[in-house]
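Q: Sequence plus the predicted model coming up.
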Amino acid sequence: MTASTFAASSIDAPLVRRLIAAQFPDWSDLDVLPIEPGGWDNRTFRLGDDMTARLPSAERYVEQVEKEHLWLPQLAPQLPLPIPMPLAKGMPGEGFPWPWSVYRWQPGETLAVKRVDDLALLARDLTSFLHALMRADATEGPLPGDHNFHRGGPPAFYDEETRRALRLLEAQIDTEAAQAVWEAALAAPFRGTPVWFHGDIAWGNLLVEDGRLSAVIDFGTSGIGDPACDLAIAWTFFSGDAREVFRDGMAFDRGTWARARGWTLWKALIVVAGMTGAPASERTRQRSVIDAVLEDHRRFG
């Protein structure tokens, strides 16, 4: 089987067991269990009690494997919360065409409102983590590019895609207001020093224990550049007082928030417009994100 013909649906526990047995025989007696949700860019499996195996689901995610193995061990000592720690890098084999990873298991549950009593406190935890990430040594860090789908670069990279989504959504959303948000993002270029960003700060990549943020995972879209893309959670998860705590804690200027709204709007628009293959439930959720972004622009733009 070649990379061009490999199907993500072929990534299952039996495949992982074969890869482990062939490449890391000392771990071959450990249980392999799928983790739900297993991820979109990668498929993740519990390996014994203390590890996970993580396999890219398509060739476009393969560059992230090497990036995480190189940079996560350097970032970890500079951050206030645990992040994934690579333990071993697997090679193509057993019909799987790409490199893959074994990581240390991170305890905790993915972020959900029902798992957190004080969302404002969680917002403060997250701002502390993101500020520490931005202070981390960015020397020779990975600039935006194909490896992270240009997170950390100008939102203009997705201008054509965004305008197509707006055309598809005529009469379904307030496209005039949405276009104003997008134009404001394009008109506020990043002029700062590139800093580390995560690239996908979302509920599925934030772990909580006892109602507190306990770890941040999945650095596949990380890099150095404009941190505005890490602010999308202001509208995709937070609301009310927690959103205000997050905004105040991040303490960015209007231009950064304009770009952040642009990044968030782009993703929500292409989902709602049916350009990503997302299920109906996600399209409905992203429609509420659009509403939140438009309201935020009316208040602060």
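A: Cool, the structure landed. Residues are numbered from 1 along each chain as shown.
Q: Could you use CA atoms for every contact and neighbour count after this?
A: Noted.
Q: Thr264: what's it in contact with?
A: 229, 232, 235, 289, 293 (CA atoms under 8 Å, 6 or more residues apart in numbering).
Q: and the residue nearest to Gly38 when sequence neighbours are not counted, helix, strand or coil?
A: Counting by CA to CA, 6 or more residues apart in numbering, Thr44 is the residue found nearest to Gly38 once chain neighbours are left out, at 5.3 Å. Secondary structure assignment for Thr44 (DSSP: H, G, I helix; E, B strand; the rest coil): strand.
Q: Presented hereafter is structure B, for comparison with structure A:
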Amino acid sequence: MHDSELAVDDALARSLIGASFPGLADRELRRVHTTGTVNTIIRLGDDLVARFPLLPATRAEVETEGRSLTAFAAASPFPTPLPHGTGEGSDAYPSAWSVQTWVPGDTAHFGAHETSVSLAHDLATLILALRSVDPGGRVFDGHGRGGDLADHDAWVTECLIRSRHLIDVGRATALWAALRELPASGPDVMSHRDLTPFNLLVDERGGETRLSGILDGGGFGPADRALDLVAAWHLFDAPSRQVLRDDVGAGEGEWLRGAAWAFQQAIGLGWYYKGSNPEMSALGLSTLGRILADPELSSLV
């Protein structure tokens, strides 16, 4: 999926685990096949998981992620992994890596829960809980999504060019031109910053789909208050999106700006992962389909 991607087979994983965590050396290893684009995931027994970055990471970066995970777990009303420790790299694998606790559950899917009002309520509960955490004077750190929409113009333009065979690029270009102008609707708030379906765990209870866990909370930090609203566009049809919108209390500007962030994320998924990660590509195209079909967004063009 990436240039210079780091590979970790089971033998190398066991060697790295034994060197950094001797007490875990004899645990059963079970590779977890995910749609993720950042780590190779290998379970260690029943309660732990090793996460090996696909691109090199420093020990400081991995430990920063661990501190954010701890803060996220304290804020989240739903189960989420906690850091267990940081592993050292080697000549064969030149990167720091981590061990975290394992949270059971089934990964949400962008096509499976479109009408789930219960899941929309749960996601709103999560977003409001994260927003209730005091940022402590911190603001968006400038990395990834969550700052100025117009900062992403060059990337979006490249993606539009590369998506001509996948979407109505004329409509998408016109919509981005309108979305990028939307002002922030308030100060930065604490945010998960990547609420895609693949970072959400769900289960079925009483005939309803409920949120049972949140993954990848290591990016927890201050960002545009609209950023976590991307989940509505990745997952739901219009009525269920409205449930989440009402629960969160998002005004028009905030809601449309959430759609803008969903657009910015989705436009990079369809073409980029079409060959290397078909499920991630399909997520992007599904989200763009919802955005381009929405009457409120169409009225901006």
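A: Yep, it's here. It should be emphasised that the depicted structure is a prediction, and the values quoted were computed from it without experimental measurement.
Q: coming back round to it: distance check, the residue nearest to Gly38 of structure 1 against Leu55 of structure 1.
A: 7 Å (CA to CA, to the nearest Å).
Q: cool, Val181 of structure 1 as well?
A: Counting by CA to CA, the gap from Val181 of structure 1 to Leu55 of structure 1 is 36 Å.
Q: of those two, who's got more company?
A: Leu55 (25 against 22; other CA atoms under 10 Å).
Q: who touches that one in this structure?
A: With CA under 8 Å, 6+ apart, Leu55 of structure 1 has these contacts: 11, 42-44, 99-101.
Q: Closest one to Val32 of structure 1 out of these, please.
A: Thr44 (10.0 Å; CA to CA).
Q: Now do the contacts for the residue mapped onto that closest one from structure 2.
A: Superposed on structure 2 with TM-score structural alignment, Thr44 of structure 1 falls opposite Ile41. Contact partners of Ile41 of structure 2, counting by CA under 8 Å, 6+ apart, are 31-34, 49-52.
Q: For structure 1, which residue occupies the most central location?
A: Asp200 (2.0 Å; CA atoms, centre = their mean).
Q: helix, strand or coil for the aligned partner of it in structure 2?
A: Aligned counterpart of Asp200 of structure 1 in structure 2: Asp194 (TM-score structural alignment). Under three-state DSSP, Asp194 of structure 2 falls in the coil class.
Q: Excluding covalently adjacent residues, which one is nearest to Asp194 of structure 2?
A: Asp228 (7.1 Å).
Q: which residues touch the equivalent of that neighbour over in structure 1?
A: Aligning on TM-score structural alignment places Asp228 of structure 2 opposite Asp230 in structure 1. Taking CA under 8 Å, 6+ apart, we find Asp230 of structure 1 in contact with 197-201, 260.
Q: Repeat that for Arg225 of structure 2.
A: Going by CA under 8 Å, 6+ apart, the list of residues near Arg225 of structure 2 reads 131, 185-191, 254.
Q: how about a cut-off of 10 Å?
A: Residues near Arg225 of structure 2 by CA atoms under 10 Å, 6 or more residues apart in numbering: 127, 131, 146-147, 184-191, 193, 250, 254-255, 257-258.
Q: Select from the residues you listed every entry located in helices.
A: Residues from those lying in helices, with DSSP state H as the criterion: 127, 131, 254-255, 257-258.
Q: Which pair of those residues spans the longest distance?
A: Arg131 and Arg257 (16.5 Å).
Q: The two: who's more crowded?
A: Taking other CA under 10 Å, Arg131 of structure 2 and Arg257 do not tie; Arg257 has more neighbours (25 against 18).
Q: Quick one: map that one onto structure 1.
A: By TM-score structural alignment, Arg257 of structure 2 lines up with Arg259.
Q: what secondary structure does the closest residue in space to its match that isn't next to it in sequence sit in?
A: Counting by CA to CA, 6+ apart, Arg259 of structure 1 lies nearest to Ala185, which is 4.3 Å off, once chain neighbours are set aside. Under three-state DSSP, Ala185 of structure 1 falls in the helix class.
Q: dump the residue contacts of Ala185 of structure 1.
A: 154-156, 179, 255-263, 265, 301.
Q: Swap in 8 Å and give it another go.
A: If you count contacts by CA under 8 Å, 6+ apart, Ala185 of structure 1 has them with 155, 255, 258-262.
Q: That one -> structure 2?
A: Checking TM-score structural alignment: Ala185 of structure 1 goes with Leu179.
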